[in-house]
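Chemist: Below is the sequence, then the predicted model.
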Amino acid sequence: MSEKPPYWAAPEVVSGEWASRRALAGAIRVLSERCITSEVDGDALARAEGLVRSAAALLAGAQKTSGAAWTDRTYPHDIQRYVDRGALVGQCNPVAPPLRITHRDGVSTCEVTLDERFVGAPGIAHGGVVASIFDQMCGHAVVWSGHRALTIELTVEYRHPTPLHRPIRFDARVSRVALPILHLTGTGLHQGRTIATCRATFKEIDRATAERLFAPADEEGRGGR
């Protein structure tokens, strides 16, 4: 049975500034990969650099991080927007693949095609990227199950290389709960073959712990460069 997305999940359809931010992030993803793979000459690269720096200057006004939003108490009111800026799932984050995770019958699942931005050895994804995806998948499974918890241990078994430019399916589920500890397992599949598995341990935290951990460590680091 498909489960209704939790209140914090970013909506599929957005408008206005939010939609523009998603579109900008998508364009930057294309640019980022071409920065890696393009064989144009140095003059073209220099012109591209100038254009990018000019674009960055357009966005050099007021800045706000998720940590700052947590501190000033606006984060809960805009939680969907900040989730949509996450490093792996955020459609507004150009660093993200991004992962599009669904949840059904207790299992969090996504299918993602990793491009050259995530290269490790030639033609395959960096193992750290695979581990990060497993961590994200397990985190989603935990929160979707109704718990607030953080990773305290993640073990990945790499059985086969994870190819770039091919669809990879990841899943994760809560396998055992002994509060405050939750145990999870996950699998990565390519064309039906298991290429990696994970085991994770999460620890549930209360509101006071979240308040202590989530505040930004360096208030001076909130500004853009």
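Modeler: Okay, I see it.

Chemist: Only C-alpha atoms from now on, for both contacts and neighbour counts.
Modeler: Noted.

Chemist: What count of nearby residues applies to Thr187?
Modeler: Here the number of neighbours of Thr187 (other CA atoms under 10 Å) works out to 20.

Chemist: Surely it forms part of a helix?
Modeler: No - judged by DSSP: H, G, I helix; E, B strand; the rest coil, Thr187 forms no part of a helix; its state is strand.

Chemist: Run through the residues that contact the residue nearest to it when sequence neighbours are not counted.
Modeler: Closest residue to Thr187 apart from its sequence neighbours, by CA to CA, 6 or more residues apart in numbering: Thr197 at 4.4 Å. With contact taken as CA atoms under 8 Å, 6 or more residues apart in numbering, Thr197 is in contact with Val156, Glu157, Tyr158, Arg159, Thr185, Gly186, Thr187, Gly188.

Chemist: and the longest helix for the chain?
Modeler: When the chain is parsed with DSSP state H, its longest helix is helix 16-37.

Chemist: and the next element down the chain from that one?
Modeler: Moving toward the C-terminus from helix 16-37, the next helix or strand (DSSP states H and E) is helix 42-58.

Chemist: what residues does that following helix touch?
Modeler: By CA under 8 Å, 6+ apart, no residue outside helix 42-58 reaches it.

Chemist: can you give me the strands for this protein?
Modeler: 102-104, 107-113, 149-158, 167-178, 181-190, 193-204 (DSSP state E).

Chemist: can you put the ones you listed in a markdown table and add distance to Ala87?
Modeler: Formatted as a markdown table, those follow (distance: least, CA to CA, whole Å):
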| stretch | distance to Ala87 |
| --- | --- |
| strand 102-104 | 17 |
| strand 107-113 | 14 |
| strand 149-158 | 16 |
| strand 167-178 | 17 |
| strand 181-190 | 19 |
| strand 193-204 | 19 |
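
Chemist: quick one: which two of the contacts of Thr197 are the most distant?
Modeler: When CA to CA is used, the two most widely separated members of the contacts of Thr197 are Arg159 and Thr185, lying 15.2 Å apart.

Chemist: Take this one as well and set it beside the first:
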Amino acid sequence: MHIPLAEPPAAAGAEHLEQQQAAITRLGHELRALVEATVRTAASADTLHRVADGVRHVTGQLTGRRRARTEIPEVDGFPGGPRMYSPVVGAGSPLAPPVRITPTDDGLIGHCTLGIAHEGPPGYGHGGMSAMLLDELMGQACTAAGTPGLTVSLQMRYHQPIPLETPLRIVGRVTGTDKRKIFAAGTITTQADPSTDLVTADAVFITPDPDRTRALFPGLEEEA
């Protein structure tokens, strides 16, 4: 008789994590489609009431223990790893574009397309979305450079409005450090015209000392 060998715990844990992240990604994709359809629809009031009842029913299926405010999701790699529910890069977030980030020689580059759900002026992205995109890219650039920090200053300059449903290019890079301070810069352009800045930003981040880090992120202590 052949008796299958037990899977090593580490391998079983990695497989569970991958399955969970895949399921979260799929749900996030469908939720983003729902949000986009919701803000574009011209359906009747009766239809909207019927859909609202259906959404309430679906929400009721997400039972079980709920994550506490300071708890780091088991599917996340904080800091420096994937953030599944981030409103900027999270594949599981119904709010995120989401941004896909790759490293460059001197920082990070992100790609995304904003939908109608991110609208400010008709046809263009909300200015707060631009700030959130750049804050994320510059913050991740700090982490990628080995100097993770929290935003303490963010100066935005809006040159032209960000068009919706247009592939965008977001760049973040570290420009200098001073003890625990990290200075960064970022830009948003379209992918089709990367030489024309639509929004630019400068930011200052600061690396909290160990005591402050423990106070801000008690979940890191629990994981350790």
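Modeler: Cool, the structure landed. Everything numeric here is computed off the predicted structure, so don't read it as measured data.

Chemist: ok, back up a step: the longest helix of the first structure corresponds to what range in the second structure?
Modeler: Mapping helix 16-37 of the first structure onto the second structure (TM-score structural alignment) gives residues 19-40.

Chemist: Return the mean post-superposition distance for the matching stretch against the first structure.
Modeler: Here the mean offset of stretch 19-40 of the second structure against the first structure after fitting is 1.0 Å, by mean CA distance after the TM-score superposition for the first structure.

Chemist: That stretch: which residues count as buried?
Modeler: In terms of neighbour count (16 or more other CA atoms under 10 Å), stretch 19-40 of the second structure has its buried residues at Gln21, Ile24, Thr25, Leu27, Gly28, His29, Leu31, Arg32, Glu36.

Chemist: Which residues are in contact with the second one?
Modeler: In other words, Ile24 of the second structure. Residues counted as contacts of Ile24 of the second structure (CA under 8 Å, 6+ apart) are Met84, Ala91, Gly92.

Chemist: same thing with the last one?
Modeler: Listed by CA under 8 Å, 6+ apart, the contact set of Glu36 of the second structure reads Gly115, Ile116, Ala117.

Chemist: what does the first one give?
Modeler: Contacts were defined as CA under 8 Å, 6+ apart; by that measure Gln21 of the second structure touches Val75, Met84.

Chemist: what do you get if the cut-off is 7 Å, keeping everything else the same?
Modeler: Residues counted as contacts of Gln21 of the second structure (CA atoms under 7 Å, 6 or more residues apart in numbering) are Val75.

Chemist: and the gap between it and Ser86 of the second structure?
Modeler: From Gln21 of the second structure across to Ser86 of the second structure, the span is 13 Å (CA to CA, to the nearest Å).

Chemist: Same check on the third one?
Modeler: In this structure, Thr25 of the second structure and Ser86 of the second structure are separated by 12 Å, where distance is defined by CA to CA.

Chemist: Of all residues in the first structure, which one is nearest the centre?
Modeler: Centroid check for the first structure by CA atoms, centre = their mean gives Leu88 as the closest residue, at 1.1 Å.

Chemist: mind checking how far stretch 83-93 of the second structure is from the chain centre?
Modeler: How far stretch 83-93 of the second structure lies from its chain's middle: 4 Å, per CA atoms, centre = their mean, to the nearest Å.

Chemist: likewise stretch 42-51 of the first structure?
Modeler: Computed by CA atoms, centre = their mean, the chain-centroid distance of stretch 42-51 of the first structure equals 29 Å.

Chemist: Likewise for stretch 109-128 of the second structure?
Modeler: In this view, stretch 109-128 of the second structure has its centroid 14 Å away from the chain centroid, taken as CA atoms, centre = their mean.

Chemist: So which bits of that stretch are buried?
Modeler: By 16+ other CA under 10 Å, the buried positions in stretch 109-128 of the second structure come out as 109-120, 124-127.

Chemist: and of these, the nearest to Ala14 of the second structure?
Modeler: Ala14 of the second structure has its nearest neighbour among those in Gly110, at 26.7 Å by CA to CA.

Chemist: That closest one contacts Thr104, correct?
Modeler: No - the criterion here is CA atoms under 7 Å, and Gly110 of the second structure misses it with Thr104 at 10.1 Å.

Chemist: I'd assumed Ala172 was in contact with Gly188 of the first structure.
Modeler: No - in this structure Gly188 of the first structure lies outside contact range of Ala172 using CA under 7 Å: 9.1 Å.

Chemist: if you count what's nearby, which of those two comes out ahead?
Modeler: Ala172 (29 against 26).

Chemist: In contact with the closest residue in space to that one that isn't next to it in sequence: list those residues for me.
Modeler: Excluding the flanking residues, the one nearest Ala172 of the first structure by CA to CA, 6+ apart is Gly186, at 4.1 Å. When contacts are counted by CA under 7 Å, 6+ apart, Gly186 of the first structure touches Phe134, Asp171, Ala172, Arg173, Thr197, Cys198, Arg199.

Chemist: Mind putting those residues into a markdown table with distance to Ala56 of the first structure?
Modeler: Converted to a markdown table, these look like this (distance: CA to CA, whole Å):
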| residue | distance to Ala56 of the first structure |
| --- | --- |
| Phe134 | 32 |
| Asp171 | 36 |
| Ala172 | 37 |
| Arg173 | 40 |
| Thr197 | 39 |
| Cys198 | 38 |
| Arg199 | 40 |
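
Chemist: Appreciated, that's everything.
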